[in-house]
Every structure is written in structure tokens, then in C-alpha cells.
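Colleague: show me how the following folds:
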Amino acid sequence: MTDASSPATATAHANIALIKYWGKADDELIIPVTSSLSLTLDALYTTTTVRFGIDGDADEATLDGEVVTGKAYNRIVDLLDLVRERAGITDRAEVVSVNTVPTAAGLASSASGFAALAGAAAAAAGLELSDRELSRLARRGSGSASRSIFGGLAVWHAGTDDDSSYAEPVADPTGLSGDLAMVVLVLDAGEKSVSSREGMRRTVQTSPDYRPWVEAHAGHLASAMEAVKNGDLERLGAVAEENAAGMHGTMASAVPPVEYVTDQSRAALAAVKTLREEGLPAWATMDAGPNVKVLTRASEAERVDARLREMLAEVAPQLGTVVAYSGPGLEITRPDTREAN
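Modeller: Now for the predicted structure:
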């Protein structure tokens, strides 16, 4: 039995995909149809503490002080089971998470949440895993969590099986990732009506536009990687915007349609285009939710934020914004040893 007095705590940051993951080739292993490229953000993160060896015959989990139940609880237990199997233990666990990311609002809360859970659970169980192994483990909880193991720009290789589907840092010879920022436009922090998992399933199975998007996707990723290599923010922003627009196009033609884009989303997208016409570096991307993320240069982020809040004041009076910069990778702390990973 694991020593119940030896918990571990991990902090993982949300990431926003510039080149998207949308659709699974294997639902159980969470193997994606396409590879993806993301930026980890400093301002949005989850901190999770895991302690094995608690009394009782069931795991316990809380998020922001509320007991986790239902499907969310089952996903946590499934990941803990993978850790227990690998560590050769049967202990039940207590999981305590605190989230700065609105949950289920399309702001990558599952990415930071499951990356933090994977790191804390593995450490609490006494496992010494490499970053690649942690990426694969986090992927089993949420696909995008595989990328939140790493700071800055990360690429998730789709792969074909559990061993070959993992994320890793992107070679960045010009240091572009350190010059990137995102202005997150929180138009609606509520839980979305269609989960990402259901939205993916419906799109893959019914959208006539899905396969053409997948076929174009490899070119998008190659173009984005070349842009990073050359330090070309304009090219990176343009292809990110094109990739996201195509993804939402596949959702719109699903049966029934998966509609995350709202009138406020459209107003925000139009405002971003106007910013570019005004000479500011700004490109929009959206995930599974109505909120818009704006890629920009770190030195211009505050200016982009202020201008967008001004432009959207009437159409989105409840707008909240987060200015986020390139963030760090997973950090694990074992209180008994004060070691960090």
C-alpha cells in the first residue's frame, strides 16, 4: 500500500491549439485523426493534489471545492486506474483540484485538468515517468492534455497506437514562442451545450466536409511548423485562422449541426479582422465553444486587448478578457521531498 501521507501536487497550464485536433481515430485510446500544434498559456492553469491510500472503497474527487460526480468523475477514475495498474497498487485516491479555467466552456480546462491529474497521480503512486510517458498518460484523460505537459509551442503527433501518439516541444530556433501571446475573449463562461467528445463524434460520422478538412490539415500543419522555424508570426496566424475556420465549417455541416459560433463570436471575429486592417498583429482561433482566442505578439497584447474590449463593448457587454503569454510545462511537487519536475 502507498503511504497515505505522501501526496503529490501538479500544476499544468491550458493550451490552445493553433492547428486543431478534431476527431478521433480510436475513441478508447484517444488517438486523433490529425496531428496538432498548440501554445501553452501562463494565465490559465489547474493545480491538482492526489493522495493514495485513503479509507473507503471509492476514489474521492473535488474541483474548486465541489464534489465531482457523473461522467467527469468516471473520467478521473479511469485515469487513476491506469496509474494504479502501472504502479501495481489498488489504493483508492483523493483528488483535489483548483481551476483558473472555466470548466467545459471551450477554454481548454480538460487539457490543464488531466495533465495535472496525470502528473500528480503518477508521482503520488511512486512512478518515475518521462515527459513522453506523461504525455501519453494525460492523453488517455483528454487528448489535448497530452500537449499541456510542455511549455510554449508543442506538437501532438497523432500516431497510430498508444506508443506513437504523444506530444513534444517544437523546435523553435528563432524563439518565436516567447514572443507570442493570446488575448482570450470570454464571451460565455458557461458550460457548452454539446461536449467536445459528442461534437467530434457527430462531426466525424456525419459531416461531408470533415474528410476534405482532414486532407487539407497536413498542409496547414506543415505551413505552421515552417512559420515557427522562420519566426514568421504573420504566416502562423494566417494558417491558424484558416484551420480553425475550416474546423467550425465541418461542425456546421454535421447532422444535426454542432453550433458553437454565436452572434457574439462572429462580432469578435470581425473585430479581429478590423484590427489587422488597422495594422495590429491579430489572428483569431476558436475551439469547441463560443469564446474567441486572439493570437498576437507579446509586445502588442495589452493594446490588442484594450482595442477589442472597446470594439465589443456594445455587442458583448459581459465580455471578460484574459491576456495570456507563453506558459510553462507541467510542474510536479512532492511535499515530502520538495522535488519538482
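Colleague: C-alpha from now on. contacts and neighbour counts both.
Modeller: Noted.
Colleague: state the distance from residue 143 to residue 269.
Modeller: Distance, residue 143 to residue 269, by Cα to Cα, to the nearest Å: 26 Å.
Colleague: not counting sequence-adjacent ones, nearest residue to residue 203?
Modeller: Once flanking residues are discounted, residue 203 sits nearest to residue 254: 5.1 Å by Cα to Cα, 6 or more residues apart in numbering.
Colleague: pretty sure that neighbour contacts residue 207?
Modeller: Yes - the pair residue 254 / residue 207 is scored as a contact, 4.1 Å apart, by Cα atoms under 8 Å.
Colleague: who has more neighbours out of residue 143 and residue 269?
Modeller: Neighbours were counted for residue 143 and for residue 269 using other Cα atoms under 10 Å; residue 143 has more, 29 against 20.
Colleague: next up, for comparison:
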Amino acid sequence: MSKDYIATYQAHTNIALIKYWGKRNQDLMLPVTSSLSLTLEAFYSQTQVHFAKDYASDQFILNDQPQSKNEVQKISNFLDRFRQLKATDLKAKVTSYNHVPTAAGLASSASAFAALACACNGALELNLPQKELSIMARFGSGSASRSLFGGFVEWEKGQGDDSQSSFAHPFDEADWDIAMIALIVNQAAKPFSSRQAMQHTIESSPFYALWAEEVASDLKHIKRAIKARDIHQIGQIAEHNAMKMHATMLAANPSFTYFQAESLQAMEAVRQLRKAGLTAYFTMDAGPNVKIICPYSEVPAIQAHLSKAFDPQNIIVSRPGPQPFPIPTFKN
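Modeller: Model prediction:
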């Protein structure tokens, strides 16, 4: 390989309605349960990878800032999987822009690694099918497997330690009256990573023994609700699933939580929306920010209510988002 290989892709975040919380195999990034998410139009990453003989080592630039040695190593490990498929040892420069707060519970790693997987596939001319790309993206971030697709996406947990059996696939295009509102209460990076929190929960929370059984039931019922386009049922199931996930953390030893005072205020605001006759349900991931599932047709009324208590700039509306797509190459 003597020529340069370069590609740039945009991928969108996804927010799980049925949560992924815990791995059964850390090395293979295999989840304890299946999960289901909605890809969002409003939050995305744009990532370029450039493989070239002129690079003596891998480089990683995020939002115009060179990243730490540890972060570069994580990216190098990910690139190695694609280099192995291409049978090349070319080093690469990865340049990425996150149009979403990083490490704030808004799935920035999902969009970032989905975009990087697609860029590697394009740059190295591997022509991997989407199923295989989803598997590859999983090794960067588990939830990145779901950002390979638009709309509602299911990530299959797979069987045993078979790495190839765990992948994501589209479930529903979400081309109907549904939206998600992100209520940003804190954009700062969370104090501990999802990976650390998941493992601590598995090892110390007595509630975790029930988690897989609850997820299997919630997943079955929410899939029926999505096909029926029953947003009340979708919201009720998603809200309860999120609270069950956070309950496993509260029961860990020592206990921990991603809730902040503003998070609790946001959840109560959603309950008040329902009392006012609006269709709104919340979900919350490993971070303080609250996401609201609602019909797109009710967004103006919901925004009006929320703006009384929250800064309108922190109320971000999103329609369902697309699968990753190529964009023009950045100018270095």
C-alpha cells in the first residue's frame, strides 16, 4: 500500500429506550442483554481517518485538541482491527468533531465510533456489510453498534462468547409522529465512565440479578408498542426501564448515582407535563441529562411549559436520525 487512504463520515447518537447496562464478556464487548434505541438527528459526530505512510504513529484530534496517550491508544486498538482486515501497518490521523457534549450521558462515544468505523471501512476500501460494521463498531463502544442505523434499532446480545452473534439491526424507521427532547442540565463530563459504573454495578448490586429478566420483558413489550405506534406505551416502558437501571446503581456497594438535583427537577417537570395533558415520558442514561420521549406534534406545547423552568437554549429537540453517511473531507 503506497497511496494515502482517507474518508470522512457523519454518524448520529442514539438514546436507548431499553438500556444496555453491563457486559458478560469485557474483551469481546458482549452485553448481558439485548437493547433498543432511537437514533437522533440533533446530535452527531463527524470523523475523518487518514492512513498514510508519512505518519510515524497514530494521532487523534478531538474538537481541535490533541488527545492524551491513553485516548490515542484506545483509537489505535480500534484501528488495528481494520488494519488487520486490510493487511496493512499504515498509521493514521483521526480527526473528529463531536456535535454533542462528550461524556455527559448523551452517547457521544456511540456516534464517534460509528463514524470512525464507517470512515475506516471507506478509507481502506473494505466494503464491509452493515452487520459486520456494527460488530466492528461495538469494539469501540457498545452503543456504537446501534448508531450504524437510523430510527429505532435493536442490538442483539448474541449467544455465549460468539462475537459474531452480537450485532445491531434496524427495527423501525420511526418515520411517524415521534421526537425526543434533550433537557441539558449539565454539559460537564461525568465523574466516572459508563464502563466503570457498569462493572461496579454487576459486582456489587443485589438488584442486578433481576436486570436481564426485566430487560427481556421490557424489550418484548416495547417492540409491540413501536409497531403499534403507541407512544404512551413506548414512553411508559422506557421510563420504567431507565429507572430500573438507575436503581441497580443506587443499590451498588458503595452506592452511586448520575442523578443531580437538576435531573430530579427535570423528571418532575415531565410528570407535570403529563398532568397538563401532554404526552411526555423521560429516560436517562449514564449522565445527568434527561431525555423526553414525545410526539413531534406536541413539541411546541412541551417547549412552552419547559421554558418556564429551564433555559430554552438547553431544550434541544430532535427528530429521529439517519444512518451514517459520507461527508466532504476536512481540510488539514
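Colleague: show me where the stretch 51-200 of the second structure has its strands.
Modeller: 59-62, 65-66, 91-99, 152-155, 168-172, 179-183 (DSSP state E, counting those that start in this stretch).
Colleague: ok now the last one, how far from the chain's centre?
Modeller: Taking the mean of its C-alpha atoms, strand 179-183 of the second structure sits 14 Å from the chain's own mean (Cα atoms, centre = their mean, to the nearest Å).
Colleague: and for it, what span of the first structure is it aligned with?
Modeller: Here strand 179-183 of the second structure aligns to the first structure at residues 181-185, judged by TM-score structural alignment.
Colleague: of all the strands of the stretch 51-200 of the second structure, which lies closest to residue 36 of the second structure?
Modeller: Evaluated over the strands of the stretch 51-200 of the second structure, closeness to residue 36 of the second structure peaks at strand 152-155, with 4.4 Å, by Cα to Cα.
Colleague: check the mean deviation of the closest one from the first structure.
Modeller: Superposed on the first structure, strand 152-155 of the second structure shows a mean distance to its aligned partners of 0.3 Å (mean Cα distance after the TM-score superposition for the first structure).
Colleague: counterpart of residue 129 of the first structure in the second structure?
Modeller: Using TM-score structural alignment, residue 129 of the first structure lines up with residue 128 in the second structure.
Colleague: enumerate every residue touching its match.
Modeller: Applying Cα atoms under 8 Å, 6 or more residues apart in numbering to residue 128 of the second structure gives the contacts residue 121.
Colleague: distance of it from residue 296 of the second structure?
Modeller: Distance from residue 128 of the second structure to residue 296 of the second structure, by Cα to Cα: 35 Å.
Colleague: how about residue 119 of the second structure?
Modeller: 32 Å.
Colleague: same check on residue 228 of the second structure?
Modeller: Per Cα to Cα, residue 228 of the second structure is found 17 Å from residue 296 of the second structure.
Colleague: those two: which is more packed in?
Modeller: Taking neighbours as other Cα under 10 Å, residue 228 of the second structure and residue 296 compare with residue 296 leading, 17 against 11.
Colleague: hmm, residue 181 and the more buried one touching each other?
Modeller: No - look at residue 296 of the second structure against residue 181 with Cα under 8 Å: they stay out of range, at 9.4 Å.
Colleague: all helices of the stretch 51-200 of the first structure, in order?
Modeller: Using DSSP state H, counting those that start in this stretch, the helices found in the stretch 51-200 of the first structure span residues 70-87, 109-124, 131-141, 196-206.
Colleague: can you lay out these as JSON lines showing mean neighbour count?
Modeller: Compiled in JSON lines, the helices of the stretch 51-200 of the first structure are given as follows (neighbours: other Cα atoms under 10 Å):
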{"stretch": "helix 70-87", "mean neighbour count": "16"}
{"stretch": "helix 109-124", "mean neighbour count": "30"}
{"stretch": "helix 131-141", "mean neighbour count": "24"}
{"stretch": "helix 196-206", "mean neighbour count": "18"}
